[in-house]
Every structure is written in C-alpha cells, then in structure tokens.
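Novice: pasting the structure only:
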C-alpha cells in the first residue's frame, strides 16, 4: 500500500539517520574507553614505580644506619647508645636502631640496654620483615631491615606511617599496597596476612631490585567510567553535537536523490511502482474481456509521476527488468484469488521493451506469473514498445519461440506511430496489433486518418491478426470501429486506468450486477 510504503521509507530514513548520528558517539566511546584503559594502566604503573623509588630511599637510609652502627655490636651497649640515638635523630625515616648479638637484641636507641630474642627466619631473604606493630607502638606498622655479620647484627626500623603516606600521596586515584613475604600493608597502614586480592582494573606489580619486597597497584571496578565522565565529558559533548549534525545531514540526503536513476532505484525498493489496469471491452456487448497493465509511480512527495518521465530512464539504466518483474509479482499476488471473476482466457497485456527481451529473466518471470493462475484462466500478452529498436537475432527469436510455446501472445503496441512497426510485422510472428489512439481520435472529422485506419484494419485481416483499438473516448468512435469488425476496444469511454484493488472491486460489482 502507498501509505505503508511511505511509512517504511520514513522509518528507514530515521533508522539510518539515527545510526549515523550515534556512530561518532559509539566509535568515539570505544576509542576513549580504550584510551582510558591504557591511561589507567600507565597511571598505575607510574604510581607503583614512584612508590617503589621512595620506599627504596627509606630502606636505603635504614641500611645506611645499620652499616654505620654494625661495628658497635662487638662492644658494650654503653659505648653504642649515643651513636644509636644519633642515627635515629639525623637519618630520615629511621625510627629505631637496635644491636643484636648471639640472636638477641641487647642494645636499643630507645631504651639502651635491652634483652629480647630475634627470629631471623621471619625475615624475607634474611633482610626484611613487615610487622603490624611492636611493644612500643602496637597500633602502627613498621618495616625492619636486618644486617647480620657472624654472630653480630643490626635491626633498623622504618615507621609504617611513612610507608602509608607514600602509598597515599604518589597517586590519589589509584590504590597501592606493599608486600613483604607473607604480609602486605594497605594505604591505611594496616598489615594483612597472605596475598592481596587482585585489583579489578589495570593491576601492576613491581619488585624492588635492591630489597625483597614489591609494590602492587591498580584501580577499583568502575574506575574507567568515572575517569571517562570526569576527564572526557567535553569530548563526548562535541561528539554528540557532531553526531546530531551528521544525522540531520544524512536524513536530508536520504530524502533526495543524487540522480534520477538513483531515485528510481530507491523507489523500486520502496515499493512505489504499482500496477494500474485499464479494461479491454468486447466491442459488441461491452463485456470486460481483459486489461492492459500499466506501471504507475506513487511518489511520496510528487504523487503520481507520468510514465513518460520514468520509463525511458528505467530502460536506459536496465531497471525496467526488475520493475516489470515486480509488476507481474504484484498482479500474481492478488488476481489469482479472484480468477472466478475474470472468466476464461482473460486478457492481460504487459508492455515490454528491447531491454526486457535482452534480459535472461523474462521467460522465467512469465512462467512464474502464469503458474500462479488456474490453467486457462488468463492469457498473457507482451506488448512490444518502440522506444528502443528491437533487433531480430538468435537470442530474441529463441526467447519469443519459447514464450509462444508457453502460451504467451505477442502484440505491437501503438501501431502506426513508430518507425519500426512494419519491420516488426516482417521480423516477428506477432498475434495482435494495438492501433494508436492518434488514428482513433480523428475518425470523426479526418477522412485521411479514416483511410489509414481502414488500411490498417484491412492489413490485419489479411495477416489474420487480432486488433485492439486504443483511446476510445466517444460513442461515435466505438460504433465506427465496431462496424468495421474491431473486436476489442480500450479507452476512457469504458474506464480509466485504476489501481489493482479498485479494478478487482469493479469486477466484483459487475459480477453482482450481471447476476
């Protein structure tokens, strides 16, 4: 239906335009998402690297204090107390320095003489241990560096609050933890046993090359969306504006054709070419015995477009072939359901051109069309038009022969107006002539035209050809042709070309009136 075709066309334009409008956002979103993921990986890696560097500095200070005081582990605590306190006071990040002899702490920078065992096995690689706290500061973590030489050794501690500050400040968007052997510490300074859970996004692990620990970094789930919303919203706004402009431009471009041929192709796929039928009547009784099938273009904006405009373009582009096939398919989808209204041998005439004859699909199209009807209910007549000269060659002769075997008749349309009409009579075995309306229109007042018309009728009688007169508009024309034995008439006097549904409705009305 024209209305539904127009709605489908509009929906198609809207869908394509919407897709074009969304395309910049979709492609831009994918690129931004990928860029955000890569940026977060770089950021997490940079933060872990910075934290590793700063923690290495802290532990290097502790190692320096340990080396500076190791020699005092051989003497009494009283001789080392001042040196130990000096290291704590002057070396950054070092919270305490403790001397060890025979596996026990005997001197500290805080208490002086002291006695406490040391578990050397708790130190990773014998050098580093992460503790949740000790007797002096049970609520604050610390990391202990151990330096041993024979039975002597030094324990230098770094306050966990320094480590916590480093993990928090190097990058406030990512999360960082420090892992030493079986324990790890988070940014809040809390020490946990085991291995930290993997970060959902952009996890990175970097191990120190100087001390036995590693820094693990990453982002929580959803960080990429928050980053995209915070960092890229101006770009998304620009993409939305560009997408809107592209969509509007696409909608406008789809509403117009780049060339007439493209517009015809668009209309064909949109179902805008529809069959109109003009009845053929019996000259003596006025009974409908057939119809000529005419192609009409229901343009969504221009309305009905004249065939004289689009048929030549369709023939030049070759689109006339699928358009003719569509016309036959539309007829075959409706008329067979009403075959009881047609009567036996109902005549259906369809225009074909040289382009149709050269195509390899005409025979199959006719076969499919006739196969849709009960046997003998319709007679298909192909009417040769003369917009392009039809040549007689082996292919054309074979095709016309096969069509004749199929029961398809052949007629010359608008006989007498083309330069090749007489040549067609000689070349092709035609069954009928359609006399052009220009001869019929002047029979009332032009004796010269009447003589030509009489000559054509005489020629048809001699060649045993069926005659169909077109363009009958007055009773005088009808009576003149009927008196000369023309059996089949066509013209506005009997009916104008009408849509398929209206043609069927008129058949039903005439059937009821006849009953």
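Specialist: Cool, the structure landed. These figures come from a predicted structure and were not determined experimentally. Residues are numbered from 1 along each chain as shown.
Novice: going forward, measure contacts between C-alpha atoms and count neighbours the same way
Specialist: Noted.
Novice: the spatially most central residue of the chain - nearest residue in space that isn't next to it in sequence?
Specialist: Nearest to the centroid of the C-alpha atoms of the chain, with distances taken as CA atoms, centre = their mean, sits residue 19, at 7.1 Å. Excluding its sequence neighbours, the residue lying closest to residue 19 (CA to CA, 6 or more residues apart in numbering) is residue 247, at 7.6 Å.
Novice: want to compare, so here's the second one:
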C-alpha cells in the first residue's frame, strides 16, 4: 500500500477512534449540565415555597396582635395606652401598634397620642404596606399590617429586619426578594424592582395565598455556569477514563483485528 494512502487511512482511523472515545465524555457532560439546571430550578421552587411559609408566620404574629387590640379602638388613647403597650411588648415581631378611627391613626404604643391620615389605597390588598423611609428609623424599612372594622382599625408595625433575617437563612447562593406592591425587600436591602440583586437564572415567582405579597427567587447571572464547571471538575477524570476505554475497545474491534494476520493453515 502506498505511504500516502496508509497515512490517510491511519488518520481516518484515529479520527473515528477519537470521536467514539469523546462520545461518552460529551454525553456525560451534557447529562451533568441538565442535572445541575434541573436541581437549581427545583431548589428555587422549594426556596420560594419555604420563604412564603416563613414570612407568613411573621405576618401571622402581626395579625394576632392586631386582632387582640381591635376592641380597644374607639376608646381614648390615655385609657388604652397601657394595654396597647403591653400587647406590643408581648410580640417580638411587633414594633408598635396603632389604633385607627375613621382612617386616622390616633394612638400609638410607641408614641402615645398621634394624628396620622391612613390611606387604604396605599396598602397591598388594603392590608400590607412596606414603608421604606419611615420617620422614626429612616434607614430601616417597616412593614405595616392593617386590619379594619370600619370605622375602627389597628395597624401593626414590624421592623423589616426580622423579614430580612428570615431571607438570610436560605443558602445555595439563591436570591430571594419580597414584593409589596411596587416596593421590594431582600436579605441585604430594600428599594424598587430595578435595585434587586440579579436573580435572572431559574427565576421563580410565588404569591402568598394568605396575604397577597409575592416572593421572587432565582440565581445571579453566571451561577449556573459556575456550578456546572465545579461539577465537571469532579467528574471529568471518570468520564475521560470511560472515554479512553471506549476508544481502545472500539479501535481494537474495528481496526486492529482486521490487521491481525490469519494463522497459517497446514
């Protein structure tokens, strides 16, 4: 056989063997990438459900505290202030309680006599409002929870850092954000939608059935690729070994056996 034809045949055999050896490696990496993507999506869904459960529990305490003092609304602030403060002190998630009469807050467990206009339209489902710039602590957002039996009502105020503490408990680099109307709160800050930390990958959205706020969950840009690289680094040696063995078996079965001369006949 001519040297050029022999070289061409050897090159063809090498390329075929290489492709056969790379097939299990490529398939393994593809399956790995799909598994990482599926796991992240499932984690985001579960995290959103767990976040709703955790935040609902915090708001449940506000609801309970508000309901327990609703009967005090309508009476003078001097008369009910001790009981109002005692109830606010009993609940660690309650920063203060405000009694409302005809949509005007008139008695606060924190400040005593007040006179503040209450606009129900500012509240999500007329129940929740995230105050990003309150007067008492302008750097700390406050969540307002409102119950109403017109003309009387109660507003329970919560230091939003307790909500942020719940969000900080989630790991796996997931970004969680709470949406109350047009305002957002996340583990390390608060603001409008454009300020939320990036969570575009495997993004999930879940609305609380009890209170109507929304939880957004997702991973920052590039997180999936980093996880795939980490997983690939640990599995690549095994995949390469499988590829080498597959290539060797294929080469022997397809080419080497053909070149082995038959034993001489007697």
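Specialist: Arrived safely, thanks for sending. Predicted model only: the values in this text are computed from it and were never measured.
Novice: TM between them?
Specialist: Here the TM-score for the pair of chains, by TM-score structural alignment, normalised by the length of the second structure, is 0.90; 262 aligned residues with a CA RMSD of 2.3 Å.
Novice: report the mean deviation for the helix or strand hosting the residue nearest to residue 19 of the first structure after fitting onto the second structure.
Specialist: Residue 247 of the first structure belongs to helix 233-254 when elements are defined using DSSP states H and E. When the second structure is superposed, helix 233-254 of the first structure averages 2.2 Å from its matched positions, counting by mean CA distance after the TM-score superposition for the first structure.
Novice: helix, strand or coil for residue 145 of the first structure?
Specialist: Recorded secondary structure, residue 145 of the first structure: strand (DSSP: H, G, I helix; E, B strand; the rest coil).
Novice: thought it was touching residue 127?
Specialist: Yes. Counting by CA atoms under 8 Å, residue 145 of the first structure does reach residue 127; the two are 5.6 Å apart.
Novice: which one's more surrounded, those two?
Specialist: residue 145 (26 against 18; other CA atoms under 10 Å).
Novice: what residues are up against the more buried one?
Specialist: Shown in contact with residue 145 of the first structure (CA atoms under 8 Å, 6 or more residues apart in numbering): 59, 62-63, 127-129, 155-157.
Novice: go again using 6 Å as the cut-off
Specialist: Residue 145 of the first structure is in contact with 127-128, 155-156, counting by CA atoms under 6 Å, 6 or more residues apart in numbering.
Novice: before we move on, what about residue 127 of the second structure?
Specialist: 145-146.
Novice: and it, how far is that from residue 6 of the second structure?
Specialist: 83 Å (CA to CA, to the nearest Å).
Novice: ok so, going back, okay, and which of the contacts of residue 145 of the first structure map to strands?
Specialist: 128, 155-156 (DSSP state E).
Novice: highest neighbour count among the residues you listed?
Specialist: Once you tally neighbours by other CA under 10 Å, residue 156 ends up highest among those, having 30 neighbours.
Novice: tell me if I'm right that that one and residue 97 touch.
Specialist: Yes. Assessed by CA atoms under 6 Å, residue 156 of the first structure is found in contact with residue 97 at 4.5 Å.
Novice: now the strands for the stretch 1-150 of the second structure?
Specialist: 96-101, 104-108, 112-117, 128-131, 142-149 (DSSP state E, counting those that start in this stretch).
Novice: now those strands as TSV including distance to residue 55 of the second structure?
Specialist: Converted to TSV, those look like this (distance: least, CA to CA, whole Å):
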stretch	distance to residue 55 of the second structure
strand 96-101	18
strand 104-108	24
strand 112-117	27
strand 128-131	13
strand 142-149	11
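Novice: ranking these by burial, who's on top?
Specialist: Burial of the strands of the stretch 1-150 of the second structure is given as mean neighbour count (mean count of other CA atoms under 10 Å); strand 96-101 ranks first at a mean of 27.
Novice: figure out how far that one is from the centre of its chain.
Specialist: Centre-to-centre, strand 96-101 of the second structure and its host chain are 33 Å apart (CA atoms, centre = their mean, to the nearest Å).
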